[in-house]
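Undergrad: Provided below for reference: sequence and predicted model.
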Amino acid sequence: MVFLFPTTGTVIGFLTICLGISWVYLAVRKRRIIKLREKFFERNGGFMLQKELLGMDKSTNQTQIFSAEELKKATENFHESRILGQGGQGTVYKGILSNNRIVAIKKAKIMDTGQVEEFINELVVLSQINHRNVVKLLGCCLETEVPLLVYEFVINGTLFDHIHVQHNSLVLPWETRLKVATESANAFSYLHSAASIPIIHRDIKSANILLDDNYAAKIADFGTSRLIPMDQKQITTLVRGTLGYLDPEYFRTSHLTEKSDVYSFGVVLLELLTGKTALSFRRPESERHLVTNFESAIQENRLLEILDQQILTSENIEQLKEVADLAMRCVKIRGEERPTMKDVAAELEDLRSLGTNNAPKSHHHKHIVGSTNNDQPWTV
């Protein structure tokens, strides 16, 4: 039997053909991936984002572009064990980048056009903010099936959890609550008055205030925020927000102003004072809405009863009354009767600096105990 061995030329020719086929396959595959990423980029608002960022100051916009592979690796392919929280816009995962930096990665849900606009809006808004009490946007990835936003990781969760979640055994003391309120107010005052373009958050609530390892406040979730042109005091828009925190005047007129944020922040102050959620259908109907429940307590001289007994002491009672008075002015039915966020921040700063034992007796205080408010409480 004669065995025919392939010649060197035949082997080389065969390998060349195999290499050629592999090269063609890889080239076609690469083109498909590129086209798919381009498709995702367009669908996820990439061109919309480019248009928005075109006129922005490049020195303040340092948003990093992450690859899909990098963020998959950072989250173990978005494993459920990495989930930090879930909401209407998507899911937030804990990620660890290649440089060992821990980050929070928001992965949007499959979105329609309106939701894409919200997601891009959050990116545009956050890219213009540089404040120590606002969660920092690090970057984004738009080449995936759904867009991804990358933020600094804030370790201590939400203010809502610390006040309301039963399994949280550590009671947030009043001094810390006042600190968080003051820092949050300063951040919102910055958004309204000191940002390059005024920003209305539009969804202020305790769940959107994060706490870092030193219990410093970090404002989050700017998906529904709005930039306000310098020559306008208000804008007309579809009503967005969270029941229990929603400004009744905005709800009624669709006119969004900075005072809409003030109302929502007033509700957060009431949460800090009472330990109660803004809205609960588990409570009796008369106590369902925290604002109206608190108003009733004030009118009936029951302020001390409605305050969170875990934080109430003989040393801080005057300070608590001052903050209660401020909160009630923030939730006035008419926006023009509410203080500005700048004024709110200043009052809280004064209360903190004066200390518990020297809390001032404000001239507004007479409106708290035994007061009668002609404004009718509004409920959703």
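TA: Great, that's in hand.
Undergrad: switch to C-alpha atoms for all contacts and neighbour counts from now on
TA: Fine.
Undergrad: tell me which helix or strand Gly95 sits in.
TA: Per DSSP states H and E, Gly95 falls inside strand 90-96.
Undergrad: typo on my end, Lys39
TA: In this structure, Lys39 sits in helix 8-43 according to DSSP H and E.
Undergrad: after that helix, which helix or strand is next?
TA: Proceeding N to C from helix 8-43, the next assigned helix or strand is helix 46-54, under DSSP H and E.
Undergrad: where do the strands sit along this protein?
TA: Using DSSP state E, the strands found in the chain span residues 64-65, 83-86, 90-96, 102-108, 137-141, 148-152, 199-200, 209-211, 217-219, 226-227, 235-236, 255-256.
Undergrad: please enumerate residues in contact with the first one?
TA: When you say that, I think you mean strand 64-65. Leu138, Gly139, Cys140, Cys141 (Cα atoms under 8 Å, 6 or more residues apart in numbering).
Undergrad: same check, this time on the fifth one
TA: Contacts made with strand 137-141 from outside it, assessed by Cα under 8 Å, 6+ apart, are listed as 62-68, 123, 126-127, 147-152.
Undergrad: any idea how far Thr182 is from Asp350?
TA: Going from Thr182 to Asp350 by Cα to Cα, to the nearest Å gives 10 Å.
Undergrad: more crowded one of those two?
TA: A direct count of neighbours by other Cα atoms under 10 Å for Thr182 and Asp350 places Thr182 higher, at 23 against 13.
Undergrad: how about that one, what does it touch?
TA: By Cα under 8 Å, 6+ apart, Thr182 lies in contact with Ala345, Leu348, Glu349.
Undergrad: next up, a structure to set beside the first:
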Amino acid sequence: MKQKLFTRNGGNIKKIKLFTSKELEKATDNYHGNRVLGEGGQGTGYKRMLLEGRIVAIKKFKIADESKIEEFINEVILLSQISHRNVVQLVGCCLETEVPLLVYEFVSNGYLFQYLHDQNEEFPFTWELRLLIAFEVSSVLTYLHSAASVPIYHRDIKSKNILLDEKFQVKLSDFGISRSIVVDQTRLTTQVKGPFGYLDPEYF
């Protein structure tokens, strides 16, 4: 069964560290509630330290239907091709479970959303910092659209998909519904995904 799931979940993916289900069960204390970082529409995130001492975020998908599996495989493939300081780093994945698991670098300061909507007097979210974040987001999108070997359109840019590290530098995340575009491809027919207000103008 593990081999069957491994193949279905994209077991031919290269350049990515593969974790066993036992390794990640142990790392999360069998997905205990006190390890939860947060929950979203796609799944649950867990914070944990791996055996080599690295702190990571483990993303467990909620539903293992075919569309979610495709998004999972898409995210793994895209992140394995991207090397940019403002894109969250994919450490590895687990492909032998019913619900696929992704292992990312841990980004300590959470989502941009919380700083925009939950103002904290102890930490004023200054306009200088906002402009820096806007600049870094636009820079990484310019890279993905124009400088990457194969252009990548994120399709879901919003404050909940922009993480901030300990220095409040941007880490763009959640590439599940992203799409690669072959440079010489003049037409693209596909289902439009992502909230309309956040859709990449180039892709639209």
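TA: Thanks, I have the structure now. Nothing here was measured: the structure is a model prediction, and the numbers come from that model.
Undergrad: send over the TM-score of the superposed chains.
TA: The pair, once superposed, lands on a TM-score of 0.92 when counted by TM-score structural alignment, normalised by the length of structure 2; 204 aligned residues with a Cα RMSD of 1.9 Å.
Undergrad: buried among the contacts of strand 137-141 of structure 1? Need that as a selection in ChimeraX.
TA: Those of the contacts of strand 137-141 of structure 1 that count as buried under 16 or more other Cα atoms under 10 Å are selected in ChimeraX with:
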select :63,66,68,123,126,127,147,148,149,150,151
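Undergrad: from the contacts of strand 137-141 of structure 1, which is closest to Glu322 of structure 1?
TA: Closest approach to Glu322 of structure 1 among the contacts of strand 137-141 of structure 1 (Cα to Cα): Leu126, at 32.8 Å.
Undergrad: count the residues that sit near the residue nearest to the closest one when sequence neighbours are not counted.
TA: Excluding the flanking residues, the one nearest Leu126 of structure 1 by Cα to Cα, 6 or more residues apart in numbering is Leu137, at 6.1 Å. Close neighbours of Leu137 of structure 1, defined as other Cα under 10 Å, add up to 28.
Undergrad: now do Thr189 of structure 2
TA: Using other Cα under 10 Å, Thr189 of structure 2 has 5 other residues around it.
Undergrad: and what of Gly11 of structure 2?
TA: 16.
Undergrad: and stretch 117-130 of structure 1, which stretch of structure 2?
TA: The aligned range for stretch 117-130 of structure 1 in structure 2 is 70-83, by TM-score structural alignment.
Undergrad: format the strands of structure 1 as JSON lines; extra columns: distance to Gln319 of structure 1.
TA: Below are the strands of structure 1 laid out as JSON lines (distance: least, Cα to Cα, whole Å):
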{"stretch": "strand 64-65", "distance to Gln319 of structure 1": "44"}
{"stretch": "strand 83-86", "distance to Gln319 of structure 1": "34"}
{"stretch": "strand 90-96", "distance to Gln319 of structure 1": "37"}
{"stretch": "strand 102-108", "distance to Gln319 of structure 1": "36"}
{"stretch": "strand 137-141", "distance to Gln319 of structure 1": "35"}
{"stretch": "strand 148-152", "distance to Gln319 of structure 1": "33"}
{"stretch": "strand 199-200", "distance to Gln319 of structure 1": "28"}
{"stretch": "strand 209-211", "distance to Gln319 of structure 1": "22"}
{"stretch": "strand 217-219", "distance to Gln319 of structure 1": "20"}
{"stretch": "strand 226-227", "distance to Gln319 of structure 1": "34"}
{"stretch": "strand 235-236", "distance to Gln319 of structure 1": "36"}
{"stretch": "strand 255-256", "distance to Gln319 of structure 1": "31"}
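Undergrad: quick one: closest of the ones you listed to Asn293 of structure 1.
TA: The nearest among those, by Cα to Cα, is strand 209-211 at 23.2 Å.
Undergrad: contact partners of that closest one?
TA: With contact meaning Cα under 8 Å, 6+ apart, strand 209-211 of structure 1 is reached by Val154, Ile155, Asn156, Gly157, Thr158, Leu159, Phe160, Ser184, Ala217, Lys218, Ile219, Ala220.
Undergrad: out of those, who has the most neighbours?
TA: Greatest neighbour count in the contacts of strand 209-211 of structure 1, by other Cα under 10 Å, goes to Ala217: 29 neighbours.
Undergrad: ok, now which ones touch that residue?
TA: When contacts are counted by Cα under 8 Å, 6+ apart, Ala217 of structure 1 touches Asn133, Val134, Val180, Ala181, Glu183, Ser184, Ile209, Leu210, Leu211.
Undergrad: what's it aligned with over in structure 2?
TA: Using TM-score structural alignment, Ala217 of structure 1 pairs with Val170 in structure 2.
Undergrad: go on, Pro229 of structure 1?
TA: In structure 2, Pro229 of structure 1 lands on Val182 (TM-score structural alignment).
Undergrad: and the gap between that match and Leu18 of structure 2?
TA: Using Cα to Cα, we find Val182 of structure 2 at a distance of 28 Å from Leu18 of structure 2.
Undergrad: now Pro124 of structure 2
TA: Counting by Cα to Cα, the gap from Pro124 of structure 2 to Leu18 of structure 2 is 41 Å.
Undergrad: neighbours of Leu164 of structure 2, how many?
TA: 20.
Undergrad: please apply the same query to Gln185 of structure 2.
TA: For Gln185 of structure 2, the neighbour count with other Cα under 10 Å is 7.
Undergrad: cool, Glu80 of structure 1 as well?
TA: Neighbour count of Glu80 of structure 1, defined by other Cα under 10 Å: 10.
Undergrad: which position in structure 2 aligns with it?
TA: Aligned by TM-score structural alignment, Glu80 of structure 1 pairs with Gly33 of structure 2.
Undergrad: roughly how far does Phe135 of structure 2 sit from Asn86 of structure 2?
TA: Taking Cα to Cα, one finds Phe135 of structure 2 at 11 Å from Asn86 of structure 2.
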